[in-house]
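Chemist: Build me a model from this:
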Amino acid sequence: MKKIALIAASLAVLAAPAFAEDAKTVGTAPAEAKFSTVQKDEMFSSKLKGLNVYNQKDESIGEITDLAIKNHQVDALILSVGGFLGMGEHYVAVSPSSVNVRYDSKDDKWLASMNTTKEALKAAPEFKYPK
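Modeler: As a prediction, the model looks like this:
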């Protein structure tokens, strides 16, 4: 009986936030704060990370693993290239303008392409994360 009472009490405590009032934002934003409206068809970094990059021959040539930001702009896309199951891969930093990222509304997914070859990316200078 004690066990059932303890489980019921635990569930009540966990469920309490679900019945709480909607969270409210309090205070004011500084005068210099700027806000944006985000549209449904805009790209988010969470959708970009892990996106496979294909070349003009429709071959998978790498995967977007990270973004490098400099002066409030995306400076480079970090691609993982040349590996299989995490072995033998290395990273290269490429200009965002060299990767075409687009939304395919017919298939409801994001696509990335680049006009290069696997060999060219494998031969590119390796990007190493700063320590």
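Chemist: okay, CA-based contacts and neighbour counts for the rest of this
Modeler: Fine.
Chemist: and the spatially most central residue of the chain, helix, strand or coil?
Modeler: Centroid-nearest residue in the chain, with C-alpha atoms, centre = their mean: S46, separated by 2.6 Å. Under DSSP: H, G, I helix; E, B strand; the rest coil, the three-state class of S46 is helix.
Chemist: Sequence B follows; please return its structure for comparison with A:
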Amino acid sequence: MLTKSIAAGLAATALLATAAFAQQPPAATTDKAPTAATATTTSASDQWRGSKMSGVKVYNEANENIGSINDLLMDKSGNIKIAVIGVGGFLGMGEHLVAVPFDKLKFVNEPVAYTSTSQTNPPGRPASTTTTGAATGTDKAATTTSSASKWYPDHAVFNASKDELKNMPEFKYSE
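Modeler: Just a heads-up that it's a prediction; the model follows:
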């Protein structure tokens, strides 16, 4: 019992000494090279989180849902080059993955445009409304605070039909 107490005391002392040593101020240098703290920004209100881009719906110019973003692929410099879009399928079954150039996607913060007077509107949307979306482009001045605060766009626009995407070669991750 005494040896367990001594061992626990020695372990705690070692941890405390390590923490105290880690709190030593850094040595003064004469170099004025930028540090990581000065290179980072504290506000990123005009940025989107990559983790939130997965699942963003993709529409064509006719406002038809053609799929959703499954993944983003980047080069070794960190620039996003390819968007992997899932086309077709139901609940992930039978989905066809295609790779499209990322710069061919247009991102829009406003909901998809439609006009309806029936009661078959999407949940949460009143009847007889018109909203804007794919046809409006990517005008950042029209961004509302609610869409800017969610850290991802409402949807993307890619100029192709669902059938054209399904006929593209299937994207496969190499092993």
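Chemist: Got a TM-score for the two of them?
Modeler: Comparison of the two superposed chains (TM-score structural alignment, normalised by the length of structure 1) gives a TM-score of 0.68, and 105 aligned residues with a C-alpha RMSD of 2.6 Å.
Chemist: how much space between the counterpart of the residue nearest to the centre of structure 1 in structure 2 and D75 of structure 2?
Modeler: Applying TM-score structural alignment, one finds that S46 of structure 1 aligns to S51 in structure 2. As for S51 of structure 2, its distance to D75 of structure 2 is 17 Å (criterion: C-alpha to C-alpha, to the nearest Å).
Chemist: returning to what we had before: from E119 of structure 1, how far off is the residue nearest to the centre of structure 1?
Modeler: 28 Å.
Chemist: do the same with Q73 of structure 1
Modeler: Distance, Q73 of structure 1 to E119 of structure 1, by C-alpha to C-alpha: 29 Å.
Chemist: swap in S36 of structure 1?
Modeler: Taken as C-alpha to C-alpha, the span from S36 of structure 1 to E119 of structure 1 is 41 Å.
Chemist: same check, this time on R102 of structure 1
Modeler: 24 Å.
Chemist: Relative to the whole chain's centre, how far out is stretch 97-108 of structure 2?
Modeler: Centroid separation for stretch 97-108 of structure 2 versus its chain: 13 Å, with C-alpha atoms, centre = their mean, to the nearest Å.
Chemist: the helices in structure 1, which residues?
Modeler: For structure 1, the helices defined by DSSP state H cover 2-19, 45-48, 118-123.
Chemist: From the contact counts, what lies against the longest strand seen in structure 1?
Modeler: If you go by DSSP state E, structure 1 has its longest strand at strand 60-70. When contacts are defined as 3 or more C-alpha pairs under 8 Å, 6 or more residues apart in numbering; DSSP states H and E, strand 60-70 of structure 1 packs onto strand 52-54, strand 73-81, helix 118-123.
Chemist: Any idea how many residues pack against S174 of structure 2?
Modeler: 4 (other C-alpha atoms under 10 Å).
Chemist: isn't L48 of structure 1 right up against L77?
Modeler: No: using C-alpha atoms under 8 Å as the test, L48 of structure 1 is too far from L77 to be in contact (9.5 Å).
Chemist: between these two, what contacts are shared?
Modeler: Common contacts of L48 of structure 1 and L77 (C-alpha atoms under 8 Å, 6 or more residues apart in numbering): I64.
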